[in-house]
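# Got a predicted structure plus its sequence, pasted below:
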Amino acid sequence: MTQGYCALVLHAHLPFVRHPEYETFLEERWLFEAITETYLPLVRVLMRIAEEHVPCRLTVSLSPPLLAMLQDRLLQDRYLAHLDRLIELCAREQERTRDDGHLHALAVMYAGMFQDARRLFADVWGRDLVRAFKMLYEAGVVELATTTATHALLPLAVHQPCMVALQIKAGIACFEKVFGFQPQGIWLPECGYYPGLERLLRDAGIRYFITEAHGLLHANPTPVCGVHAPLFTPAGVAAFARDQACTREVWSAREGFPGDPDYREFYRDIGHDLDFQYIKPYIADDVRVDTGIKYYRITGPTPHKELYYPEAALHKAAQHAEVFLQRRVSHIQFLARDAAVAPLIVAPFDAELFGHWWFEGPQWLDFFIRKAAYDQNTLLLTTLSDYLDRHPVHQTGMPATSSWGAQGYFEVWLNEKNQWIYPCLEGCIERMKKLLARYAARKLSKLEHRALNQALRELLLAQSSDWPFIIHTGTATGYAERRVKDHVARFHALADGLEHHRLDRDKLQALEYLDAFFPDVDFYALMRSCHTS
């Protein structure tokens, strides 16, 4: 008998990286790696689940930047060229390792993986992975959710409600442009919430969002059910909270499953291990990068690593799926003893954890879904909207300001390394307000409308939470800093042209091509609706 529920939520997001001005660009590999290691494997797992009618429901949130890149013809072409280079490298690796039995077997494995990725992407899905997610939605396996337009951390714009509203409405508009319907749920970037945000979500037609655990635990009043039931905000939007114990088991490389010695070692890659001249033809900009060909397993905490054995790793993934399930079953049974409503465990993750960071993650997910469907009857895998349909009455309260970042608030995105970003953004927002006021009372020319729309596109792209995060972590600092500064400079160049009636049609067209983020969405019309509401 079902005593409770578990809601898996996978948030798929990458920053918008597209550089047509270069023949190849290093940071475009972020998308290519995620397609090969995460999105294609997840689609494969979930398609099998759908085809075999395994009882399962889960939520996938797809960010507008990711959707835009997945549908971009230039990036699709470059992804296939990327795969072709890796397939050629694998052929050389098979030759290089031909006298080393197990290493050769691993080289063969990677050759098959990249060839299969090419077949799936080009032949099975016709380059259109978005169609795959549509089919999973239509099959009833996946509920699709959205996030804000460019993954802006909304609490850091609390004093600019018009801009927060634009991020929300534009995120929904991009989702509707792709999928043709309004999403019920939204993933708040970085699970960032502040009191009052729920009113903007309600006005945009959103039914629920996810917050960090302390967002509910510190709510006013304190929720009777803690994090194991939603809290209805005063605006009527439901707030669900992350179960930290549950997610720590899957997320943490130190405490959780991904750190098991038998799993593949992420940080040992032939792009760094082998001779540079050998690797050079297969990388960009003469910079050592990961190729995705990794021959070693985690082994232990020391630099010493032993060869990876896929069969042993697969066996561990099955074991860990069983352990994870039994812990959730026990937790639900404990919670159900005194619960006034069927308890819910919310397990949200970055989708890229599965496959990219944790190579065996998609296999673990497959095992867990099947075991949950067939090996027990205590909990049911569900979506957050399905849970609200089944259990529409819950406590009302106001969640607390929170995020899922370090220390639970916003210091990752606002500190001495990246604080310079926000005055730049503030200057753009204030200038945009003046432009809105200036053009509100008169009919725009087509060129003016395009320029205002592109100026907003540049401002939205500058607001991505990815840029301050990258600067904070120090991984690709120069690139992140340049992206913010470039978008801000492009915004001001367009604003100058609008204010002085000197718009350059050719330069505008060049920017529209360079930063072609949802070219068919009228961000200016959305901003006006936010400004007047």
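Looks like it came in fine.
# CA only for contacts and neighbour counts going forward, please
OK.
# quick one: contacts for the spatially closest residue to Glu458 that is not a sequence neighbour?
Nearest non-adjacent residue to Glu458, counting by Cα to Cα, 6 or more residues apart in numbering: His487, 5.0 Å away. For His487, the contact set (Cα atoms under 8 Å, 6 or more residues apart in numbering) comprises Glu458, Leu459, Leu461, Ala462.
# Check it against this one:
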Amino acid sequence: MKRLSIVLHTHMPYVEGFGTWPFGEEWLWEAVATSYLPLLDVLDRQPGKVTLSITPVLADQLEAPGALERCLTFLREIRPASHALDEPDYPQLAYSAQRYVEAADALERRGDLIAAFRPHVSWTSAATHAVLPLLATDAGVRLQIETGIASHRARFGAWEGGFWLPECAHAPWIDHLLEEAGVHVTCVDWTNVGVADPRRTEAGIALVPLDRHGIDLVWDHQGYPSHGDYRDTNRLTPHAHQAWAVDGAPYDPERGHARAREDAARFVSDVTEGAVVAFDTELFGHHWHEGVAFLERVLELADVVPVEVAEPAAAPADIPPTSWGTGRDLRTWSAPRAGGLAWAQRRAELTALGAAASPRALRELLALQSSDWAFQIANDSAGEYPRARAEGHLSAFATALRDGSQDELRNLAPNLADWAFVQP
């Protein structure tokens, strides 16, 4: 039986309470319905195999007062109403409508999603998914890392040092900050630098390179989800439902799920022995409808184990900054297409440094630093929403810094009250 490790990184930007359709908190409700709830069933049946992270900013939203009640309203009322508008013309949508009924039932049954995930989550991440190598100061990196670790411990208990670098973005100069916070192991994408084996930095962090071949079997534009049998997530009915297969035929769930089981067997056959592969959790179910079935079959067919690191060799001294973005470097978040947001984030961070920033100001800074806004701007994937969100947090940061506001920014970073944001 082939041995491999699967890392699932679970993350959504802070959309709860910030808009609805077409961009806003309905992104989160869709991820809950189509990815998180089905995945929890798989993890409960196959415990202890997957290395799972949940970002603190996602956990903040899942715990926000009233959030899951609004999600349930979305599943019980809004989605059935929109299905009813399309089903007369697309009878195959009866299958899709039933999935939302089942999701609502599952959400009511589970109630507390943090409690449901608790047995399965072992890694944490930075507070709001900032690209750490692009932050301006050690204090800013510490704020992201240590707030994230504190969030994990408060919600999930014991932590053994596993940390997902947002966007897989690594640079040697953050290693000592990771080590001082207690990080022992993380993943890197060293596809372009030719290092395939785990390495240990001078600071003592084990860096585990991801197996790009194994990831691309799934993640590439020509990967498994592009097969004609699968549900097409891009072609939508007038009320934004998925009614077709990739090959243009009306979607047939039996055909799609049979293909997922076949591709799972093919994946286990083709992936490298001992590979470490990582995916955004939301790929499974949300962006690839049959992906949860694929994942469960892989867990049945392979010897899937948590990420483990023996004593690795020393890391090369000349490794450049890397990520799993375009070019495997930092350009996705810092190039002109990102609208200069990286520099606005850095200016705000430098302004806050030593300014006795209130918890509200720091929360706005954390929200501004999210990698999602620059990514969406660079890819033109969410209209004006990410730019408006970044500008809103920047403006609110300036206001809170000026008037010392102590009120809360919703449920973001609830353990931040005692943080002293100063350069040591």
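Now that the structure is in, tell me what you want to look at. In this text, all values refer to a predicted model and were calculated from it rather than measured experimentally.
# What does the TM-score come to for these two?
After superposition, the two chains reach a TM-score (TM-score structural alignment, normalised by the length of structure 2) of 0.93; 421 aligned residues with a Cα RMSD of 2.1 Å.
# Which member of the contacts of His487 of structure 1 is positioned nearest Tyr79 of structure 1?
Using Cα to Cα, Leu461 is the member of the contacts of His487 of structure 1 that sits closest to Tyr79 of structure 1, with 22.3 Å.
# For that closest one, pull up the helix or strand it's in.
In the assignment (DSSP states H and E), Leu461 of structure 1 maps to helix 446-462.
# What is that helix packed up against?
Under the contact definition 3 or more Cα pairs under 8 Å, 6 or more residues apart in numbering; DSSP states H and E, helix 446-462 of structure 1 sits against helix 421-439, helix 477-499, helix 505-514, helix 523-532.
# do you know which of those lies nearest Asp386 of structure 1?
Asp386 of structure 1 sits nearest to helix 523-532 of all those, at 29.8 Å, using Cα to Cα.
# follow-up on the earlier one: would you check how far apart the residue nearest to Glu458 of structure 1 and Leu514 of structure 1 are?
11 Å (Cα to Cα, to the nearest Å).
# what about structure 2, which of the contacts of His487 of structure 1 hold up?
Counting by both residues aligned by TM-score structural alignment, their matches' Cα atoms under 8 Å, structure 2 reproduces these contacts from those: Glu458, Leu459, Leu461, Ala462.
# Count the neighbours of the nearest residue to the last one once chain neighbours are set aside for me.
Distances taken as Cα to Cα, 6+ apart put Val484 closest to Ala462 of structure 1, at 5.0 Å, once the chain neighbours are dropped. Here the count is done by other Cα atoms under 10 Å, and Val484 of structure 1 has 21 residues near it.
# list the contacts for the corresponding residue of structure 2 for Val484 of structure 1?
In structure 2, Val484 of structure 1 lines up with Ala390, judged by TM-score structural alignment. If you count contacts by Cα under 8 Å, 6+ apart, Ala390 of structure 2 has them with Ala367, Leu368, Trp373.
# Please apply the same query to Leu68 of structure 2.
Leu62.
# Now check structure 1 for the residue matching it.
Match for Leu68 of structure 2 (TM-score structural alignment): Gln76.
# how near is its match to Asp128 of structure 1?
Distance from Gln76 of structure 1 to Asp128 of structure 1, by Cα to Cα: 9 Å.
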